[in-house]
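K.L.:
What follows is a predicted structure for the sequence shown.
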Amino acid sequence: MASPDDMARAVSESMAQRTGRTLEEWVAVVEASGLDPLDQLSVRRWLKQEHGIAQNSQWAIAFEVAGRHGWVMPTADEFADQMYAGKKQPLRPLHDQVVALAASVGPEATVEGRATYTPIVHRRQFAAVGPGPRNTVRVGLRFRDAPDDERIVPAKGFAQATHWTHLVVGDDPGWLEGLLRQAYEQNA
């Protein structure tokens, strides 16, 4: 799977063809708009509402503008710190256990950061971990051929996952290892 920088670079290379302006030109437009360049959500909304810019291009432009004004993309741990701030803080050790387990199932597994979940990738995302409902940690798994295991159920719109389960503080996530390994292998 391409890194966020690789994806932004690919989007940028075709920006002029899709939008009529280069990335440099869009940066100048945003900077002249009076918007806070570090408020990426507002920049993306404005690009969509005022200019009809598609989502991938919105992200690339907002990311570039913010970066030029000092924003640095948080690390996976920094994103997790934000996800588990406040009343969700007790779930953080369980999150970290699941992420470590997922990262250990294959030599090419990498942990990335997102604002609402932590993706674990092997060419494609094979697992995702994030806060779930009612004081749970949600573990999403992406299968092409899902195993028959009653502990996982079909997922509903979570981070490219086809299946998921929810864990609570005190659960031992070790039972997930085989499922994580299968997901890893199916997303090579």
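P.N.:
That came in fine, so what should we check first?
K.L.:
Could you use CA atoms for every contact and neighbour count after this?
P.N.:
Noted.
K.L.:
And the helices in the protein, which stretches?
P.N.:
Along the chain, counting by DSSP state H, helices occupy 4-13, 15-19, 23-33, 40-51, 55-68, 76-83, 92-103, 177-186.
K.L.:
Minimum distance to Pro154: which of the ones you listed has it?
P.N.:
Pro154 lies closest to helix 177-186 among the helices of the chain, at 13.8 Å (C-alpha to C-alpha).
K.L.:
residues making contact with the closest one?
P.N.:
101-102, 105-106, 109, 121-122, 126-127, 141-145, 147 (C-alpha atoms under 8 Å, 6 or more residues apart in numbering).
K.L.:
and those residues, which are buried?
P.N.:
101-102, 105, 109, 121-122, 126-127, 141-143 (16 or more other C-alpha atoms under 10 Å).
K.L.:
Tabulate the residues you listed (CSV), appending distance to Met15.
P.N.:
Output for the buried ones among the contacts of helix 177-186, formatted as CSV (distance: C-alpha to C-alpha, whole Å):
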residue, distance to Met15
Leu101, 38
Ala102, 35
Val105, 37
Ala109, 31
Val121, 26
His122, 28
Phe126, 29
Ala127, 30
Leu141, 33
Arg142, 31
Phe143, 33
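K.L.:
nearest to Trp59, of those?
P.N.:
Of the buried ones among the contacts of helix 177-186, the one sitting nearest to Trp59 (C-alpha to C-alpha) turns out to be Val121, at 20.6 Å.
K.L.:
Pro147 and Pro154, how far apart?
P.N.:
11 Å (C-alpha to C-alpha, to the nearest Å).
K.L.:
Hmm, Tyr117 and Pro131 touching each other?
P.N.:
Yes - between Pro131 and Tyr117 there is a contact at 7.3 Å, judged by C-alpha atoms under 8 Å.
K.L.:
Please enumerate the shared neighbours of these two.
P.N.:
Met83.
K.L.:
ok, Pro154 touching His163?
P.N.:
Yes - contact criterion C-alpha under 8 Å: Pro154 and His163 qualify, at 4.2 Å.
K.L.:
sorry, back to before: in strands only, show me the contacts of helix 177-186.
P.N.:
If you go by DSSP state E, the contacts of helix 177-186 have 121-122, 126-127, 141 in strands.
K.L.:
Against that first model, consider the following:
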Amino acid sequence: MPNTPEPQKTAKTWKTMVDSNQALLVRKTGQDVAFWADRARNGGIKNDAELRAWMRDEHGVTGYAQYAVSWELFGYPDFMLRDADELIDGQYANHPELRPIADSLLAWASATEGVEIQMRKGYVSLHSPRRKFAQVTRTTNTAVDVALRLDAPAEGRVEALKARADDPFVRRVRLTSAEQVDGELLDILALALDQNT
């Protein structure tokens, strides 16, 4: 495995999405989440379905902006309150032998200009400045898959990935050891990054 520098970036978590949804709410309505939560409480809103209907039908607020108010009123899912270390630890808690694979991939992403790391409950997504180009997921008890938004033939280590018709992630590389995070794989990742930047 090539030498990889120590991680230099902080992985983003669901907090980024929460902040984004709250900012969207302000842009759409001119009011923050506290204002809308207070109005909903005063209006007797008791559950998420009532809140969504009230915001949509009476105030024209739809989509992600609604989530900001819903989470404020009814609580955040547990995984959204975890930091990046807790999220990655949870993904590999029962499969510690696979963690070095993820750590090697994250070291590359962290040291590569233009790559943003976003931690999720069950996977890690890698983003270019334009869009997501790779997803790292422990898919079996013995392997980690790197799903790729990649325009390249399915040959060698790059396999075709069965996906929905509208899913752009049609390639993958399956890894069973950290030694497989080698120069060839890093070149594949760099190509996916370049194609999606």
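P.N.:
Nice, thanks for sending it over. Being a predicted model, the structure only gives us computed values, none of them experimental.
K.L.:
Could you find the counterpart of Ile88 of structure 2 in structure 1?
P.N.:
With TM-score structural alignment as the criterion, the equivalent of Ile88 of structure 2 in structure 1 is Ala80.
K.L.:
typed the wrong thing, it's Val181 of structure 2
P.N.:
Match for Val181 of structure 2 (TM-score structural alignment): Pro173.
K.L.:
sorry, back to before: how close does the match of Ile88 of structure 2 sit to Ala54 of structure 1?
P.N.:
For Ala80 of structure 1 relative to Ala54 of structure 1 (C-alpha to C-alpha), the value is 28 Å.
K.L.:
Kindly report the same for Glu13 of structure 1.
P.N.:
Glu13 of structure 1 is 15 Å from Ala54 of structure 1, where distance means C-alpha to C-alpha.
K.L.:
for Gln17 of structure 1, same thing?
P.N.:
Distance from Gln17 of structure 1 to Ala54 of structure 1, by C-alpha to C-alpha: 13 Å.
K.L.:
neighbour-wise, which of these two wins?
P.N.:
Ala54 (13 against 10; other C-alpha atoms under 10 Å).
K.L.:
Please name the residues that touch the more buried one.
P.N.:
Contacts for Ala54 of structure 1 (C-alpha under 8 Å, 6+ apart) come out as Lys48.
K.L.:
run the last query once more with 10 Å
P.N.:
Ala54 of structure 1 makes contacts with 18-19, 44, 47-48, as judged by C-alpha atoms under 10 Å, 6 or more residues apart in numbering.
K.L.:
Also Gly156 of structure 2?
P.N.:
Val173.
K.L.:
Nearest residue to Val146 of structure 2 in space, ignoring adjacent ones along the chain?
P.N.:
Val136 (4.7 Å; C-alpha to C-alpha, 6 or more residues apart in numbering).
K.L.:
Now check structure 1 for the residue matching the one you found.
P.N.:
So Val136 of structure 2 corresponds to Val129, using TM-score structural alignment.
K.L.:
Let me see the contact set for Thr19 of structure 1.
P.N.:
Contacts here follow C-alpha under 10 Å, 6+ apart; on that basis Thr19 of structure 1 touches 26, 51-54, 57.
K.L.:
Most widely separated two among the ones in strands among the contacts of helix 177-186 of structure 1?
P.N.:
Within these, His122 and Leu141 form the most distant pair, 12.3 Å apart (C-alpha to C-alpha).
K.L.:
Tally up the residues packed near the closest residue to Gln91 of structure 2 other than its chain neighbours, please.
P.N.:
Leaving aside its chain neighbours, Gln91 of structure 2 sits nearest to Gly122 (5.9 Å; criterion: C-alpha to C-alpha, 6+ apart). Using other C-alpha under 10 Å, Gly122 of structure 2 has 15 neighbouring residues.
K.L.:
again, but for Val27 of structure 1
P.N.:
Neighbour tally, Val27 of structure 1, other C-alpha under 10 Å: 21.
K.L.:
Equivalent analysis for Pro96 of structure 2, please.
P.N.:
For Pro96 of structure 2, using other C-alpha under 10 Å, the count is 11.
K.L.:
For it, give me its contacts.
P.N.:
Counted by C-alpha under 10 Å, 6+ apart, Pro96 of structure 2 has contacts Asp89.
K.L.:
Check Val43 of structure 1 too.
P.N.:
30-31, 33, 35-37, 49, 58-59, 61-63, 65-66.
K.L.:
Of the residues you listed, which is the nearest to Asn187 of structure 1?
P.N.:
Distances from Asn187 of structure 1 to these, taken by C-alpha to C-alpha, are shortest for Trp59, at 25.3 Å.
K.L.:
Please name the nearest non-neighbouring residue to the closest one.
P.N.:
Arg44 (6.6 Å).
K.L.:
again with Lys15 of structure 2
P.N.:
The nearest residue in space to Lys15 of structure 2 (C-alpha to C-alpha, 6+ apart) is Met80, at 6.8 Å.
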